[in-house]
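[1] quick one, structure for this:
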Amino acid sequence: MDATALARHLPPSSETRRSPTPPASEPPRSGPRLGVGRFDLLTRRAAETPGLISFAGGLPAPGEFPRTKLAGSFVRALQAPSCPALQYGWPEGDEDLRSWIAGQLRRRGASVARDDIIVTSGAQQAVSLAAQMVRGPHARIGVDPESYPGALDLFRSLGMGLVDDGSHVDAYYLMPALPNPRGRRLSAHERAKVLSTLRPVIEDDAYADLCFDGAAPRPLLAEAPDRVFHVGTFSKTLCPGLRVGWLVPPRALRADVLKLKQAADLQAASLPQAILEDYLRNEDFDQRLVRLREFYARRAARMEQALRRYLPRWKFEPPAGGFAIWVEPDAEPNEAFFLAAAIEHGVAFDPGSLFRASGAVRPFALRLCFSSVSRDEDLDEGVRRLSRCWSEVA
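    Below you'll find the model as predicted:
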């Protein structure tokens, strides 16, 4: 079957229609996992609610997946002589793919070579490998007051102490270019302060290419390559289903990281790497990023407008990029109760406690994702539903 024939079996791409509304929860890498612990029943209820508009999950827009082009790359990968896409590969990953990643980082000011890159099974594995390298007895890792829940859970599972108050730490986990969930980049003063501590830093760059004002900024890796573990991914800019991320560890630790990687899974899957390498070789990825920034910026502006119209007393800071808006309402209802009530009104969101190291429910906050709703009009309707629910509950 050639690429054209295969494409006929695919759902229409973003050029012809939008995908349906995604489920209320998401895979671990992409955002908070509502389907665990105290929110499990609420998540299941949301997923089963007909017509529910989900602002939860932090998923990329399905309508923006380049399905037909990826289908072509899939076919070409399988037609290559000796078909390396279906064979074992090296633990560090495909050479051409690593060269491409290194080139992108050099454009941002980092002195990186192909052999500095380790391709991982998604960025979550990259964070895990880095955390294992900085972990020690009673290790304390500094995190933002609100941070990516998948990383927080990972650090807890490794027995690391989470510190969000600026006190002494042994390492940092940060998203300097574009933090999740607030979407407010690290200031020059904050960057300098972190680097001045001389502590190791896990730099999660997941959203860096989705800054609304242009290309990704200079990474911390460029300033301190001897102690920064740089994490990247294609999940936000292409699609999460390929599960391709990367890690740039300090060169002195690369061999040790590679041993951990090999022990974990031998290698990142060959087929997704081959598909991705072919796609990047044949498509203008920079132009794709321009389109995505415009698309998500338009979505963010639409949600901001709806919040100002229907919930004018709710406080928020317009995000600098990414998928979501962090909102702080003007009252303090029970978090789980309000989520349950919102689901009854046909809308879901991510509770703020999931993003906090302590799990604190106060001050009351929520993350509203504008990225994956099926239509722009659903942003307005979803906020209207939240407003009606708020008037009853608060």
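[2] hey, let's count contacts and neighbours off CA atoms from now on
    Noted.
[3] P181 touches G321, doesn't it?
    No - judged on Cα atoms under 8 Å, P181 makes no contact with G321 at a distance of 10.6 Å.
[4] which parts of the stretch 101-250 of the chain are strands?
    118-121, 140-142, 161-163, 171-174, 201-204, 228-233, 244-248 (DSSP state E, counting those that start in this stretch).
[5] out of those, which comes closest to S111?
    strand 244-248 (11.0 Å; Cα to Cα).
[6] which helices and strands sit right next to that closest one?
    Packing partners of strand 244-248 (3 or more Cα pairs under 8 Å, 6 or more residues apart in numbering; DSSP states H and E): strand 118-121, helix 122-134, strand 228-233.
[7] go again with 10 Å.
    helix 95-107, strand 118-121, helix 122-134, strand 201-204, strand 228-233, helix 254-265, helix 270-282 (3 or more Cα pairs under 10 Å, 6 or more residues apart in numbering; DSSP states H and E).
[8] R218: which of the ones you listed is closest?
    helix 95-107 (8.7 Å).
[9] can you mark which positions in that closest one are buried?
    D96, L97, R98, S99, W100, I101, A102, G103, L105 (16 or more other Cα atoms under 10 Å).
[10] gap between it and the chain center?
    Chain-centre distance of helix 95-107: 20 Å, with Cα atoms, centre = their mean, to the nearest Å.
[11] now that helix and helix 270-282, what's the angle there?
    50 degrees (axes from the mean of the first three to the mean of the last three Cα atoms, to 10 degrees).
[12] by how many degrees do helix 95-107 and strand 228-233 diverge?
    120 degrees.
[13] any chance of a markdown table for the strands of the stretch 101-250 of the chain, columns mean neighbour count and distance to L311?
    Output for these, formatted as a markdown table (neighbours: other Cα atoms under 10 Å; distance: least, Cα to Cα, whole Å):
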| stretch | mean neighbour count | distance to L311 |
| --- | --- | --- |
| strand 118-121 | 26 | 40 |
| strand 140-142 | 23 | 34 |
| strand 161-163 | 20 | 33 |
| strand 171-174 | 24 | 31 |
| strand 201-204 | 27 | 32 |
| strand 228-233 | 26 | 34 |
| strand 244-248 | 26 | 38 |
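[14] count of neighbours near the residue nearest to P272 when sequence neighbours are not counted?
    Spatial nearest neighbour of P272, excluding adjacent residues (Cα to Cα, 6 or more residues apart in numbering): L242 at 5.4 Å. Other residues within reach of L242, judged by other Cα atoms under 10 Å, total 17.
[15] quick one more, to check against the first:
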Amino acid sequence: MKRSYIREILDAINENTISFAGGLPNEDLFPLKQLKKASKKVFKQKNSLQYSKSQGLDSLREKIANFYTNIYALPTTKEEILITTGSQQAFDIILKSLHANNLVVESPSYIGALSAFKILKKDIKDFKTIEQLENIINKDEIFYCVSDYQNPSTYTYTKKQREKIANILEKKDAFLIEDAAYSLLNFQGKIKKPICKFYSEKSYHLGTFSKIVAPGLRVGWIRANKELIGNILAVKESLDLHTSTFNQMLLDAYLEENNIFKHINKNAKNYKKRMNYMADCMEKYLPNFQFKRPKGGMFIYGKFNNIEDSMALAKKALEQNVAFVPAEVFYFDEKKSNEARFNFTNCDFEKTKEGIKILAKLTK
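    Now for the predicted structure:
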């Protein structure tokens, strides 16, 4: 089992590196003042440092359930929410609660999910089109997808595609793991209904505060029906008993006093400017990189028309203190690719321009 390429890159970079690699939110947008105020409130409560419920803090789960009811138009109760230590943990506890050995994933797919699937020795199949999905998924197998601003491809399923996927899964009696890490980061503030809105019986919907508040808190969640929650709760207890009590109470206090959607919209507007600036630089200095501007999320994804192996380019770029992620790591069979993913949220405009210029020289 190899380490995640992106985590290795994050270990290797230093203060001199221009990094387009990890999916890092912009630190300048973290609500530090609000969280500091919330932390003072939480520290007055002794139970903030005590053990807590394995399923998660009641009041935090209630607030997350309200997200679904009011934002996704998917009526949800706190009993249908389980708090996880980051949404990354969700992959592990869901798969350990099911007997399925076969998974179907998008091609390309999120590296963190692929790593979680591989370490549990699951058999992975991939697909490019929804028509292919219908032909390869079978009863009680698992379909994993990122429905909005996919990591890495940035693609978003249309409503028609979501309904078709739901129909396929219902017909095949398969499981759905729907990763919604980026669903709220829409540049126009438009939130699509999740696939599980159309297929809820055997579905898990994953959310996280990492992309909308701060990743260092490591708080995510799973939305599923009560029976599925009961099954994964036993697995959760065997791993870490519960997610950090203090961090849950901190987020709960923050949400109590602040309008998180106002904060999310502020982030999205900032990210749209950063995305457009990076895209402008690519079009000007890196014309051989073909891509479409995303409508949300944190990445630009495309392909180099003048090179065959983006991994080789990534290694050369790192020697010049520029980091990006070659698409090879997003394919479960790690096939050679000329595609690449660039994060636009973490670099300032000056470094973004400098990094793209360095890549332009390396690709000539």
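[16] work out the TM-score between the chains.
    TM-score for the superposed chains, counting by TM-score structural alignment, normalised by the length of the second structure: 0.91, backed by 348 aligned residues with a Cα RMSD of 1.7 Å.
[17] in the first structure, point out the residues matching the longest helix belonging to the second structure.
    Determined from DSSP state H, the single longest helix within the second structure is helix 260-285. Mapped onto the first structure using TM-score structural alignment, helix 260-285 of the second structure spans residues 285-310.
[18] quick check: buried residues in the matching stretch?
    Those would be 289-290, 292-294, 296-297, 299-300, 302-307, 310, for stretch 285-310 of the first structure by 16+ other Cα under 10 Å.
[19] M282 of the second structure contacts K292, correct?
    No - contact between M282 of the second structure and K292 fails when scored by Cα atoms under 10 Å: they sit 11.1 Å apart.
[20] helix or strand right after the longest helix of the second structure?
    strand 289-291 (DSSP states H and E).
[21] contacts for that next one next, please.
    153, 279, 282-283, 300-307, 338-340, 360, 363 (Cα atoms under 10 Å, 6 or more residues apart in numbering).
[22] could you list which of those residues belong to strands?
    When DSSP state E is applied, the contacts of strand 289-291 of the second structure are split such that I300, Y301, G302, K303, F304, E339, A340 fall in strands.
[23] before we move on, the earlier item: format the buried residues of helix 95-107 of the first structure as a markdown table; extra columns: distance to R199 of the first structure.
    Formatted as a markdown table, the buried residues of helix 95-107 of the first structure follow (distance: Cα to Cα, whole Å):
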| residue | distance to R199 of the first structure |
| --- | --- |
| D96 | 32 |
| L97 | 30 |
| R98 | 27 |
| S99 | 28 |
| W100 | 29 |
| I101 | 25 |
| A102 | 24 |
| G103 | 27 |
| L105 | 22 |
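[24] give me the number of residues near Q188 of the second structure?
    The tally of other residues near Q188 of the second structure (other Cα under 10 Å) stands at 12.
[25] which stretches of the stretch 51-200 of the first structure form helices?
    67-79, 95-107, 122-134, 149-157, 188-196 (DSSP state H, counting those that start in this stretch).
[26] so the fourth one corresponds to what in the second structure?
    Helix 149-157 of the first structure corresponds to residues 111-119 in the second structure, going by TM-score structural alignment.
[27] mean deviation of that stretch from the first structure?
    For stretch 111-119 of the second structure, the mean distance to aligned residues of the first structure following superposition is 0.8 Å (mean Cα distance after the TM-score superposition for the first structure).
[28] tell me the counterpart of I117 of the first structure in the second structure.
    Per TM-score structural alignment, I117 of the first structure is aligned with I81.
[29] my read: that match touches A65, true?
    Yes - judged on Cα under 10 Å, I81 of the second structure makes contact with A65 at a distance of 6.8 Å.
[30] so what sits against both of the two?
    With Cα under 10 Å, 6+ apart, I81 of the second structure and A65 have common neighbours R223.
[31] re the thing from before, the residue nearest to P272 of the first structure contacts S121, correct?
    Yes - with contact defined as Cα under 10 Å, L242 of the first structure reaches S121; the gap is 8.7 Å.
[32] which residues are common contacts for these two?
    Both L242 of the first structure and S121 are contacted by A269, P272, Q273, under the criterion Cα under 10 Å, 6+ apart.
[33] of these, which is the nearest to N282 of the first structure?
    Of the shared contacts of L242 and S121 of the first structure, the one sitting nearest to N282 of the first structure (Cα to Cα) turns out to be Q273, at 14.3 Å.
[34] need the counterpart of that closest one in the second structure.
    Match for Q273 of the first structure (TM-score structural alignment): Q248.
[35] what residues does that match make contact with?
    42, 48, 52, 56-61, 83, 85, 217-220, 254.
[36] ok, K96 of the second structure to Y149 of the second structure distance?
    27 Å (Cα to Cα, to the nearest Å).
[37] between those two, tell me which one has more neighbours.
    Using other Cα under 10 Å, the more surrounded residue of K96 of the second structure and Y149 is Y149, with 25 against 16.
[38] dump the residue contacts of the counterpart of that one in the first structure.
    Aligned by TM-score structural alignment, Y149 of the second structure pairs with L178 of the first structure. Neighbour list for L178 of the first structure: 184-186, 204-211, 216-217, 319-322 [criterion: Cα under 10 Å, 6+ apart].
[39] cool, and I264 of the second structure?
    Here I264 of the second structure is in contact with L29, L184, L185, N186, F187, G189, K211, I212, V213, N270 (Cα under 10 Å, 6+ apart).
[40] what's around the third one, how many residues?
    I take that to be L185 of the second structure. Using other Cα under 10 Å, L185 of the second structure has 27 other residues around it.
[41] equivalent analysis for K46 of the second structure, please.
    K46 of the second structure, neighbours per other Cα under 10 Å, totals 9.
[42] what residues are up against it?
    F246.
[43] how close does it get to S52 of the second structure?
    In terms of Cα to Cα, K46 of the second structure sits 12 Å off from S52 of the second structure.
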